[in-house]
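J.: the following block contains a protein sequence and its predicted model.
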Amino acid sequence: MAQGTVKRAGKRTQAVNEKRQAILTAALEIFSRVGFHGARLEQVADSAGVSKTNLLYYYPSKEALYIAVLRQILDIWLAPLKAFRADFTPLVAIKEYIRLKLEVSRDYPQASKLFCQEMLQGAPLLKAELTGDLKTLVEEKSAIIAGWIASGKLAAVDPHHLIFMIWASTQHYADFAIQVEAVTGATLQDEAFFQRTVDNVQRMIIEGIRVR
């Protein structure tokens, strides 16, 4: 009896999680296409296959849903940086970080586009996240880079600007995908183009921070 109750509870939890994710996925697609102000909760509910009432049970307002989507995007974007550790060989760690960031740009272009839109608008709904958890994480990883520089393993560059450069050079391929495709005729979905992109971005950044 108890085991059956546990199984039913587990199935309910799984169903709730799946419904939440369906709503977030639908919301990401619509917010990234028409923006916060252009999106309607009815659109999101229809796309997610739930009623508007059901959607509001999980996310009580459009703003709450938007913030939930942005937080999920931050989790996606910051996962590669969180994996960055002091016990790695510096150049190997940074090359791997670049590769992972480009994989995120390839696999989550809508998330990148929406995040970019929020930044261009002054991050009105994400300011607390940026000045809280994001700032703390960047400071932690910048300290690791500073330690590598102090020990002579990397050239003397500003850790913050190195991280900013990696963000800019990798997220460009998602945020400006249309421009990249117009110029090159390819996207990151093309495996050969993706690998050339990884190789070139890694080479240009690594050669700038390699100890001479």
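T.: All right, it came through fine.
J.: please make it C-alpha for all contacts and neighbour counts, starting now.
T.: OK.
J.: now the one residue sitting closest to the centre of the chain. Nearest residue, chain neighbours left out?
T.: The chain has residue 77 as the residue nearest its centroid, 2.2 Å off, counting by CA atoms, centre = their mean. Counting by CA to CA, 6 or more residues apart in numbering, residue 104 is the residue found nearest to residue 77 once chain neighbours are left out, at 6.9 Å.
J.: that neighbour and residue 172, how far apart?
T.: From residue 104 across to residue 172, the span is 11 Å (CA to CA, to the nearest Å).
J.: how about residue 36?
T.: 22 Å.
J.: ok so, going back, the residue nearest to residue 77: how many residues sit nearby?
T.: Counted by other CA atoms under 10 Å, the residues lying close to residue 104 total 21.
J.: that one: which element?
T.: For residue 104, the enclosing helix or strand under DSSP states H and E is helix 90-107.
J.: which helices and strands does that helix pack with?
T.: Secondary-structure packing of helix 90-107 (3 or more CA pairs under 8 Å, 6 or more residues apart in numbering; DSSP states H and E): helix 62-82, helix 159-175, helix 191-209.
J.: just put those helices in TSV and tack on distance to residue 118.
T.: Rendered in TSV, the data for these read as follows (distance: least, CA to CA, whole Å):
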stretch	distance to residue 118
helix 62-82	9
helix 159-175	12
helix 191-209	26
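J.: next up, a structure to set beside the first:
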Amino acid sequence: MTAKLQPPKTRIQRKNTQAILDAALEVFSGQGFRGATLDEIAAEAGLSKPNLLYYFPSKEAIHVTLLTGLMTTWLDPLRELDPEGEPVEELMTYLRRKLELSRDFPRESRLFANEILQGAPRMIGALDGELRDLVEEKCAVIREWIKAGKIADLDPHHLLFSIWALTQHYADFDVQVRAVLGPGRDPLQEASSFLDELFLKILKPE
């Protein structure tokens, strides 16, 4: 028996679905999954709670939808690491794109961080599945670059971890960064220059 095709969503259905996801992102990124309520998400979206439940059966369903979309956004720059490209430039491009994601998607970054801090109950399958497989694939590429003497001899996993940490920090700890730097400074512009200089030195082969 073939599966019954679902009719395409109407314009109002697409609009309301997006409104719910935008509202949930705002609430979840500020309060975490446990602190957020469906009533708060519905109010933020400008919908009634019964109307929200027409589109999503639970708070968890909304959260999983957001995280699934976020994983795609987060992993795309790593997927584009080209084995045939110039190694240092490929890694520097990846670093810069990760910093751009912190600039453009700070709420999404905090949503992801909150999920990880809670033990990733709704993402563990993706972390030790899709994410792990992609990281292993790209670590193999980095090892070949090291073997060919094109970049410094660094542990590929911890090289990627350091890129994640040093870029996502500017989204997840934005308040702290701005408080320490003080007014009149652009943290991400400064970070871009600093991280370029740092990683060009780190990646340079001996």
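T.: In hand now; what should we look at? Everything quoted here is computed from the prediction, not taken from an experiment.
J.: ok so, going back, name the residues of the next helix or strand after the helix holding residue 104 of the first structure that are buried.
T.: With elements assigned by DSSP H and E, the helix or strand that comes after helix 90-107 of the first structure is helix 109-120. By neighbour count with 16 or more other CA atoms under 10 Å, helix 109-120 of the first structure contains the buried residues 109, 110, 111, 112, 113, 114, 115, 116, 117, 118.
J.: what range does helix 109-120 of the first structure cover in the second structure?
T.: Helix 109-120 of the first structure lines up with residues 106-117 of the second structure when matched by TM-score structural alignment.
J.: have a look at how far, on average, the matching stretch is from the first structure.
T.: Aligned to the first structure and superposed, stretch 106-117 of the second structure gives a mean residue distance of 1.2 Å (mean CA distance after the TM-score superposition for the first structure).
J.: and of the helices and strands packed on helix 90-107 of the first structure, who's closest to residue 152 of the first structure?
T.: helix 191-209 (11.0 Å; CA to CA).
J.: relative to helix 159-175, how tilted is that closest one?
T.: Calculated by axes from the mean of the first three to the mean of the last three CA atoms, to 10 degrees, helix 191-209 of the first structure forms an angle of 160 degrees with helix 159-175.
J.: and helix 191-209 of the first structure, what does it pack against?
T.: Helices and strands touching helix 191-209 of the first structure, by 3+ CA pairs under 8 Å, 6+ apart, are helix 90-107, helix 159-175.
J.: and the gap between residue 199 of the second structure and residue 205 of the second structure?
T.: For residue 199 of the second structure, the distance to residue 205 of the second structure (CA to CA) stands at 12 Å.
J.: an error on my part: the question was meant for residue 70 of the second structure.
T.: Distance of residue 70 of the second structure to residue 205 of the second structure, given as CA to CA: 34 Å.
J.: does residue 95 of the first structure touch residue 204 like I think?
T.: No - using CA atoms under 8 Å as the test, residue 95 of the first structure is too far from residue 204 to be in contact (10.5 Å).
J.: which of those two has more neighbours?
T.: Taking neighbours as other CA under 10 Å, residue 95 of the first structure and residue 204 compare with residue 95 leading, 17 against 10.
J.: aligned partner of the more buried one in the second structure?
T.: Structural alignment (TM-score structural alignment) places residue 95 of the first structure against residue 92 in the second structure.
J.: and for residue 38 of the first structure?
T.: That one, residue 38 of the first structure, aligns with residue 35 by TM-score structural alignment.
J.: how about the contacts made by that match?
T.: Residues near residue 35 of the second structure by CA atoms under 8 Å, 6 or more residues apart in numbering: residue 28.
J.: just residue 77 of the second structure next, same as before
T.: Per CA under 8 Å, 6+ apart, neighbours of residue 77 of the second structure: 94, 97, 98.
J.: so which of these is the most crowded?
T.: Highest neighbour count within the contacts of residue 77 of the second structure: residue 98, with 22 neighbours (other CA under 10 Å).
J.: after the lengthiest helix in the first structure, heading C-terminal, what element do we hit next?
T.: Secondary structure assigned by DSSP state H gives helix 2-38 as the longest helix of the first structure. As assigned by DSSP H and E, the chain's next helix or strand after helix 2-38 of the first structure is helix 41-48.
J.: quick one: distance of that following helix to the chain centre.
T.: 23 Å (CA atoms, centre = their mean, to the nearest Å).
J.: give me the mean deviation of it from the second structure.
T.: Helix 41-48 of the first structure sits 1.7 Å off on average (mean CA distance after the TM-score superposition for the first structure).
J.: average gap between the helix or strand following that helix and the second structure?
T.: As assigned by DSSP H and E, the chain's next helix or strand after helix 41-48 of the first structure is helix 52-58. For helix 52-58 of the first structure, the mean deviation from the second structure after alignment is 2.5 Å (mean CA distance after the TM-score superposition for the first structure).
J.: buried ones in helix 52-58 of the first structure?
T.: For helix 52-58 of the first structure, a neighbour-count test (16+ other CA under 10 Å) marks residue 55 as buried.
J.: so that helix matches what in the second structure?
T.: With TM-score structural alignment applied, helix 52-58 of the first structure matches the range 49-55 in the second structure.
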